[in-house]
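Student: What would the 3D arrangement of this be:
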Amino acid sequence: MVDAYELFAELPKAELHLHIEGSFEPELMFEIARRNQVSIPYASVEELRKAYDFGNLQDFLDIYYQGMSVLLRERDFYDLTWAYLTRVNEDNVRHVEIFFDPQGHTERGVSFETAIIGIHRALEDGKAKLGISYKLIMSYLRHLSEESALETLEQAKPFLDWIDGVGLDSSEMGHPPSKFKTVFAESKKLGLKLVAHAGEEGPPAYVYEALDDIQVDRIDHGNRALEDDGLVKRIVEGGYTLTVCPLSNLKLCGVTDMKDHPLPKMLELGLRATVNSDDPAYFGGYVNQNFKAVHDAQPLSAADAVTLAKNSFSGSFLSAQEKASWLGLIDEQAAEMGATA
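Tutor: A predicted model of the protein is given here:
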């Protein structure tokens, strides 16, 4: 019988929840800091890695924004994105839908144009050289005002051909989705897909707001939706995808033990859950490692592995034809390896 982890690792998959700034490995951070002559408060890569010990989401965000400070030039954003693509290529990730945080750069004097040109150029090279297709999602920072988000949307307008959707991230508590109702409505008018972090730290009410007030197409995280049976039913019946990030949940104490992670329960309930890495440099694992962390604690079946791989494409913003092609390929490869969903 095929091992579920070996199967998942071999199958093509998409990653739908990845913050490109959160893929900043310490070695590259030090390299770019030296190149740009930016001082960071760590003497070595090892010391920086030790700092990646968070008690909660805010502790993580403090270091996350500090690391972001070394990104100043188009080349820096290219190198960051290219490093991520080459790494996930090893995990057989064939499609990515990545977030970037323009306000985290424009607030410190780096232009929107500088960030997006570097990221886009790397994504295009990843498509041409690695065969990894992509969608780019611009995230609004929820700890900032909606006015700031609206300004960011204006800055994005010259680049809308490169942007496929908008998201909502950063500190969840105290910043409900309804705070951004106007900017999401404006984004939707421009033809952009809508996603939002909801139910990571925030209550089920935030997930309801994501669905009702900003009318998301997809829910990022969504773990706490399981606390409300009516909400689970609505998500299942609505066909919404949850972009789940197990190692992130563990590192940020959303769960204290992987044996308690809700991913298996989500599959049991019929939710379209997917496995993603969120901020892999900080949380200690890319897509395959996130699957393995759950599987080691709560053994998943080969059928679960196939379902999760298929969910990653079904929940993507690819065309119906592209999705069907990937789903067919997964079925073929799973059959060859002796597994079916």
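Student: From now on I want contacts and neighbour counts done on CA atoms only, so please keep to that.
Tutor: Noted.
Student: residues in contact with the longest helix along the chain?
Tutor: With secondary structure taken from DSSP state H, the chain has its longest helix at helix 112-130. With contacts defined as C-alpha atoms under 8 Å, 6 or more residues apart in numbering, helix 112-130 is touched by 73-82, 85-86, 89, 102, 105-106, 132-134, 155-156, 162.
Student: For the buried ones among those residues, write the corresponding PyMOL selection.
Tutor: A single PyMOL command selects the buried members of these (16 or more other C-alpha atoms under 10 Å):
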select buried, resi 73+74+75+76+77+78+79+80+81+82+85+89+102+105+106+132+133+134+155+156
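Student: The contacts of helix 112-130 in helices, which ones?
Tutor: If you go by DSSP H, the contacts of helix 112-130 have 74-82, 85-86, 89, 105-106, 155-156 in helices.
Student: and the two most separated of those residues?
Tutor: Maximum pairwise distance among the ones in helices among the contacts of helix 112-130 (C-alpha to C-alpha): 31.4 Å, between 89 and 155.
Student: Could you also give me the structure for this next sequence, so I can compare it with the first?
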Amino acid sequence: MDLEHFVCSLPKAELHVHIEGTLEPEMMFELARRNGVALPWKSVEETRAAYAFTDLQSFLDLYYAGAAALIHERDFFELALAYFERAHADGVVHAELFFDPQTHTARGVAFATVVDGLERACAEAQVRWGISSRLILCFLRHLSEDEGFATLEQALPQLARIHGVGLDSSERGHPPAKFARLFARCRELGLHIVAHAGEEGPPAYIVDALDVLKVERIDHGVRCAEDPALVERLVREQVALTVCPLSNVKLCVFPDLAQHNLKRLLEAGLKVTINSDDPAYFGGYIARNFIDTARALGLSRAQLKRIARNSLEASFVPESLRTPWLLRLDAMPA
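Tutor: So this is what the prediction gives:
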């Protein structure tokens, strides 16, 4: 079995994908035309040419501009269904979708419109491809905690359809502790807790996310390697890191994949997973992240199986769902 086929055959969970970041330029232009939205670019080609990011913020500026094309429930449904079709081809059996309601409500799109479209796609993906899914509401960290509370208030009528909350957007200058009260309230509501930390921000942000927000997973987390005591803690507590290799290169966290620290983290005993982050912008969905990383770092098939197992074990699903996936995984040759 060649590497591509092996990777796509691995049952895996995607735990770090922003659904707005799966908006391919072709769909962006189609939705913009349908909805009468003016984009900053004249063509799909010009849009792709703009994908030369120097850091996280340069990407976010483009990301928010493209999201303006998403207005109606149908738009969010079509966006998510297109992602699920790709995820199925890549061997994803479970996906936990991040979505950014503040990006849309700030433009006058109703919170329920976003969730209605995404949830309908989740249901359709279960029927068509047997993919299980969860929705994770992400708060934008460049905004205030009070604005986060206002978003949470909007979310309350939809809470039965939302599985967890996260923290994303500009990391520098916005430590997790900025949102301590908001995440305490989310924990009281019984929501799962995750947060982006240690991508551009320092290892101290990872510690903050663990101790102040009390997260169950760290999104990115690659800068933990700068703090040996933190690495020891993450290994001891088996906190999953949802690493996004192609994203890390595209946003200049690492100069190239060959210098990524994923393999070192894995061999140190950390619960590393591989994910696509914003695949429309960063050059590949989850299988491409697995394949390119394996080739660049010389990952063995046993290590790829370990990474897939980590993703299934770290997913927010009951054992009744997880066990059959793990049995399938274990039956695959290494």
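Student: chain center to the longest helix of structure 1, what's the gap?
Tutor: 17 Å (C-alpha atoms, centre = their mean, to the nearest Å).
Student: Mean distance between it and structure 2 after superposition?
Tutor: Following superposition, helix 112-130 of structure 1 is found to deviate from structure 2 by 0.8 Å on average (mean C-alpha distance after the TM-score superposition for structure 1).
Student: How about that helix, which residues are buried there?
Tutor: Across helix 112-130 of structure 1, burial judged by 16+ other C-alpha under 10 Å covers 112-127.
Student: and what of stretch 216-232 of structure 1?
Tutor: Within stretch 216-232 of structure 1, the residues that qualify as buried are 216-226, 231-232, counting by 16+ other C-alpha under 10 Å.
Student: all strands for the stretch 151-300 of structure 2, in order.
Tutor: Assigned by DSSP state E, counting those that start in this stretch, the stretch 151-300 of structure 2 shows strands spanning 164-168, 192-197, 217-220, 240-243, 271-274.
Student: residues in structure 2 aligned with stretch 39-47 of structure 1?
Tutor: Aligned using TM-score structural alignment, stretch 39-47 of structure 1 spans residues 38-46 in structure 2.
Student: Contact partners for residue 210 of structure 1?
Tutor: By C-alpha under 8 Å, 6+ apart, residue 210 of structure 1 lies in contact with 177, 178, 196, 198, 216, 219.
Student: go on, residue 329 of structure 2?
Tutor: 10, 11, 305, 309.
Student: Of the residues you listed, just say which sits nearest to residue 21 of structure 2.
Tutor: Among the contacts of residue 329 of structure 2, and counting by C-alpha to C-alpha, the member closest to residue 21 of structure 2 is residue 11, at 22.6 Å.
Student: separation between the closest one and residue 304 of structure 2?
Tutor: Distance from residue 11 of structure 2 to residue 304 of structure 2, counting by C-alpha to C-alpha, to the nearest Å: 11 Å.
Student: Then residue 64 of structure 2?
Tutor: For residue 64 of structure 2, the distance to residue 304 of structure 2 equals 33 Å [C-alpha to C-alpha].
Student: Those two - which one has more neighbours?
Tutor: residue 304 (21 against 14; other C-alpha atoms under 10 Å).
Student: Report the secondary structure element holding that one.
Tutor: Counting by DSSP states H and E, the element that carries residue 304 of structure 2 is helix 301-314.
Student: And that helix, what does it pack against?
Tutor: Using 3 or more C-alpha pairs under 8 Å, 6 or more residues apart in numbering; DSSP states H and E, the elements in contact with helix 301-314 of structure 2 are strand 12-18, strand 271-274, helix 319-331.
Student: sorry, back to before: looking at the buried residues of stretch 216-232 of structure 1, spot the one nearest residue 32 of structure 1.
Tutor: residue 220 (29.8 Å).
Student: Would you confirm that that closest one contacts residue 240?
Tutor: No - Residue 220 of structure 1 lies out of contact with residue 240 (C-alpha atoms under 8 Å); the separation is 10.2 Å.
Student: quick revisit: who wins for neighbours among the contacts of residue 329 of structure 2?
Tutor: residue 11 (25 neighbours).
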